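Undergrad: Give me a model of this one.
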Amino acid sequence: MSERVLIIAVEKKSSEAERFHYSIEELISLTETAKGEVVDVITQKRDRIHPSLYIGTGKIEEVVETIESEAIDLVIANDELTSSQVRNLGEYIDVPIIDRSQLILDIFASRAKTNEGKLQVELAQYEYLLPRLHGQGQALSRLGGGIGTRGPGETKLESDRRHIQRRIDDLKRRLETVKNQRDQYRKRRKSNQAFQIAIVGYTNAGKSTLFNRLTKSDTFEEDQLFATLDPTARQVKLPSGFQAIITDTVGFMQDLPTSLIAAFRSTLEEVLEADLIYHVVDASHPDHHQQQETVKTLLNGLGAESVPMLTLYNKKDLLQTTFIPFEKPALTISALDKRDRDRVLEATEKMMKQLFVSCDFQLNKDEGRRLQQLKTQGITEHESFDETNERYLLTVYLPKEHPLIPNRTEESEF
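TA: Sure, this is the predicted structure:
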């Protein structure tokens, strides 16, 4: 049976009404993803958030009445709450209170499958809770299980700060080991001259759907937020026969907890190693422009602004009006349409050619192994067989500094 949830939110007079509306819609989706049922939303317009109560005392009376009349199990605030705000609200409200960040951390805790993902979520939860330990006691004693309670248990959180700090240090050490293993794996891919594509985008933009259709794999995909948590890499074959590595990454979101961004940095570093980024945008979402900007801001924060990017405006089948892309290069697609996926791969090859070096080769007919290497490790632009000299003539685009690039001029002339 799902928990009955009341959402409380402060609309600051300086903020945009439309963006505030979308943040509420997003919080409702997050709650549903965590298997909660949003019964009501209570908002208050204020110049600024109440420093000690989050909302004003008048609104608290309305909240208390709604909790009683609607049999509310949980209150979720749209903004991050301080420990004193949680404690003070607890004086009036007799049900658990969590905030947006705790809800996101809770979803991540339920989705983490790999050892690294679990370690990262636990670290993020501890780093979020450490400065809020004062004031958590009463709230925690009322949490008997449910949304916001996954991850570190009650007894751990009520331990002293030194114990939690030791646990944080231990988690960081273990994550550093995992990160080193991931770095080795990435270096091996680089040494194998693998061209790497990273799929990024706002959560629920359709990244995993595109990834699965392009690679014919079956990673978890669902119409809900944060369906993918752990990065997955697969091989994808381009029209020319060139084989690249494509990685599906965790979805981005505005107002992500800073501890979560820090904890998932090693996972997101897959993006830094990429030779090309697919930025998937849900073109059918009313706030897609803001979502796109959120992703770009986070990418810039990671230092990935110089990686070439192909923007894919997804879900064109859900569009009601003509859509005009405002990024270039870009394609408007449906990840479910094979013709659109073919267009994505063709556009990928076109971009790759701009990054690669064009080389001409003459190969004897017994150099089949080298011929195959060129076809899989480069993009073949032209191929013919000279029957007189019994030679293959090829024009191939190869990554710069690729070992197959001819060193001497005479080797590269027909």
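Undergrad: Only C-alpha atoms from now on, for both contacts and neighbour counts.
TA: OK.
Undergrad: ranges for the helices of the stretch 251-400 of the chain?
TA: 258-263, 265-273, 288-302, 338-355, 368-377 (DSSP state H, counting those that start in this stretch).
Undergrad: What of the stretch 51-200 of the chain?
TA: Assigned by DSSP H, counting those that start in this stretch, the helices in the stretch 51-200 of the chain fall at 57-69, 83-92, 100-111, 115-129, 136-142, 154-157, 161-191.
Undergrad: Dump the ones you listed to JSON lines, plus distance to Glu222.
TA: What follows is these, written out as JSON lines (distance: least, C-alpha to C-alpha, whole Å):
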{"stretch": "helix 57-69", "distance to Glu222": "31"}
{"stretch": "helix 83-92", "distance to Glu222": "33"}
{"stretch": "helix 100-111", "distance to Glu222": "12"}
{"stretch": "helix 115-129", "distance to Glu222": "19"}
{"stretch": "helix 136-142", "distance to Glu222": "31"}
{"stretch": "helix 154-157", "distance to Glu222": "31"}
{"stretch": "helix 161-191", "distance to Glu222": "27"}
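Undergrad: to compare against the first, here's another:
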Amino acid sequence: MIQKKDTVLERAVLIGIITKDQDEDKSKEYLDELEFLTFTAGGNAIKRFTQKMDMPNPKTFIGSGKMEDVRKFIEENDIGTAIFDDELSAAQERNISKILNVKVLDRTNLILDIFAQRAQTSYARTQVELAQCEYLLPRLRGMWTHLERQKGGIGMRGPGETEIETDRRIVRDKISLLKARIKTIDKQMAVQRGNRGKMVRVALVGYTNVGKSTLMNVISKSEVFAENKLFATLDTTVRKVVIQNLPFLLSDTVGFIRKLPTQLVDSFKSTLDEVREADLLLHVVDISHPNFEEHIESVNKILGEIDSSDKPIIMVFNKIDAYQAEPFDDTDLVAKRTEAHYSLNEWKKTWMSKLGNKALFISALNKQNLEDFKKRVYDEVREIHITRFPYNHFLYPDYDDTPPL
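TA: Model (predicted):
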């Protein structure tokens, strides 16, 4: 059995579907990501199950035949968890649990669990707890399945319903309390942001695990936690950075992901205030990932949701040291050359060429092209600074703390 840090990984199976909106390649890609999420949460994906369907089964997500295959595999291979790639309804989760008799999770539940592990500050823990409560509320009935086994017993129905309603009221009260707490912390953080003065603010944004924290550490010479796992960074970190005597604030934010749970988008919108209030966004992209273009689309979609898509953006294509194009056989007359076979130089001649100096290609880990990166960021920050402070002393060669008369 695979081990990690002297602890046994939880054995799990992954389950996804192939539909007209999600073809086989897309389904495989999502399951790859789900496997990475599973590993990040402390699990080991033993096997994947997929089924072609027009739409998910409203009762059990997948068909009865495929569900029976999953059940047999779980019984024969000592599997403790079944993880579904899409969010399950309360009824689906309840029905599947009865059939498989193991822990049943969906992508949303899995991401919430990772967030709960990663939250370090009181603020992040409060946001995660709020998202968990909102996810739990419609699923409380499943917590009372022990009563269903005694259906028909004298006095069972009334107390069971009463206890469920009591729990619902407790969870609703908890949600109200957490929202009030977040509102209070938001006010405190707004004061903190106001106390930073009018320094230019730059925010790192991007898909999860693209190297934002590594870049943050290199540029700010700090020790922000960075790890090759999804959502390694959850708490927003802000550092003062100085390039050529020009100071600005650099913030590292939580990474985005496709199929991001609604509860997390809502509860973490306040964390993304750092993005909303930024003067410049550095959109970091892992160019070595085969689906980096879709990652860009996902990030742009969330930026639009938080009214930040119209801000100045520099595209930072990171991990050029890890980029490898798929080999192409010129002698194969049937084979078709696709984007997967593009070299970095060929990529630069595509839609990226329209970005001009708004596109940078670096390796934060190996510190490749970082001087070009710093110069580009300096030029952009300086331009914003000039607009904000037209008579500021940074425009003058003799730097001192006294603005010109």
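Undergrad: right, so of the helices of the stretch 51-200 of the first structure, which gets closest to Ala330 of the first structure?
TA: Minimum separation from Ala330 of the first structure across those (C-alpha to C-alpha) falls at helix 161-191, 26.6 Å.
Undergrad: Return the residue of the first structure aligned against Lys187 of the second structure.
TA: Structural correspondence for Lys187 of the second structure with respect to the first structure (TM-score structural alignment): Asn180.
Undergrad: Now do that match against Ala112 of the first structure, distance only.
TA: 20 Å (C-alpha to C-alpha, to the nearest Å).
Undergrad: more neighbours, these two?
TA: Applying other C-alpha atoms under 10 Å to Asn180 of the first structure and Ala112 shows that Ala112 carries more neighbours, namely 18 against 12.
Undergrad: corresponding residue for the more buried one in the second structure?
TA: Mapped onto the second structure by TM-score structural alignment, Ala112 of the first structure lines up with Ala119.
Undergrad: Val41 of the first structure now?
TA: Using TM-score structural alignment, Val41 of the first structure lines up with Arg48 in the second structure.
Undergrad: Helix or strand for that match, just tell me which one.
TA: Per DSSP states H and E, Arg48 of the second structure falls inside strand 43-52.
Undergrad: Just the buried positions in that strand, please.
TA: Under the neighbour-count criterion of 16 or more other C-alpha atoms under 10 Å, strand 43-52 of the second structure has 43-45, 48-52 buried.
Undergrad: now swap in stretch 164-183 of the first structure and tell me
TA: Buried residues in stretch 164-183 of the first structure, defined by neighbour count with 16+ other C-alpha under 10 Å: 164, 167-168, 171-172, 175, 178-179, 182-183.
Undergrad: One more: stretch 41-57 of the first structure?
TA: For stretch 41-57 of the first structure, burial by neighbour count (16+ other C-alpha under 10 Å) applies to 41, 43-44, 49, 52-56.
Undergrad: Show the end-to-end separation of that stretch, please.
TA: 17 Å.
Undergrad: swap in stretch 397-405 of the second structure?
TA: From its first residue to its last, stretch 397-405 of the second structure covers 16 Å (C-alpha to C-alpha).
Undergrad: For it, report the contacting residues that lie outside it.
TA: Contacts of stretch 397-405 of the second structure with the rest of the structure, by C-alpha atoms under 8 Å, 6 or more residues apart in numbering, involve 391-393.
Undergrad: By neighbour count, which of those wins?
TA: Neighbour counts for the contacts of stretch 397-405 of the second structure peak at His393, which has 16 neighbours (criterion: other C-alpha under 10 Å).
Undergrad: so what's it up against?
TA: Residues in contact with His393 of the second structure (C-alpha under 8 Å, 6+ apart) are 399-404.
Undergrad: same question, Gln44 of the first structure
TA: Neighbouring residues of Gln44 of the first structure by C-alpha under 8 Å, 6+ apart: 9-11, 55, 59.
Undergrad: how near is it to Ile60 of the first structure?
TA: To Ile60 of the first structure, Gln44 of the first structure is 10 Å away according to C-alpha to C-alpha.
Undergrad: among the helices of the stretch 51-200 of the first structure, which is nearest Thr321 of the first structure?
TA: helix 100-111 (32.5 Å).
Undergrad: Run the angle between that closest one and helix 115-129 for me.
TA: For helix 100-111 of the first structure against helix 115-129, the angle by axes from the mean of the first three to the mean of the last three C-alpha atoms, to 10 degrees is 160 degrees.
Undergrad: Helix 100-111 of the first structure packs against which elements?
TA: helix 17-33, helix 115-129 (3 or more C-alpha pairs under 8 Å, 6 or more residues apart in numbering; DSSP states H and E).
Undergrad: can you give me the strands for the stretch 201-350 of the first structure?
TA: All strands of the stretch 201-350 of the first structure, identified by DSSP state E, counting those that start in this stretch, fall at 232-237, 243-248, 276-282, 309-314, 330-332.
Undergrad: The first structure: which residue goes with Lys221 of the second structure?
TA: Using TM-score structural alignment, the partner of Lys221 of the second structure in the first structure is Lys216.
Undergrad: So that match versus Val236 of the first structure, what's the distance?
TA: Distance of Lys216 of the first structure to Val236 of the first structure, given as C-alpha to C-alpha: 9 Å.
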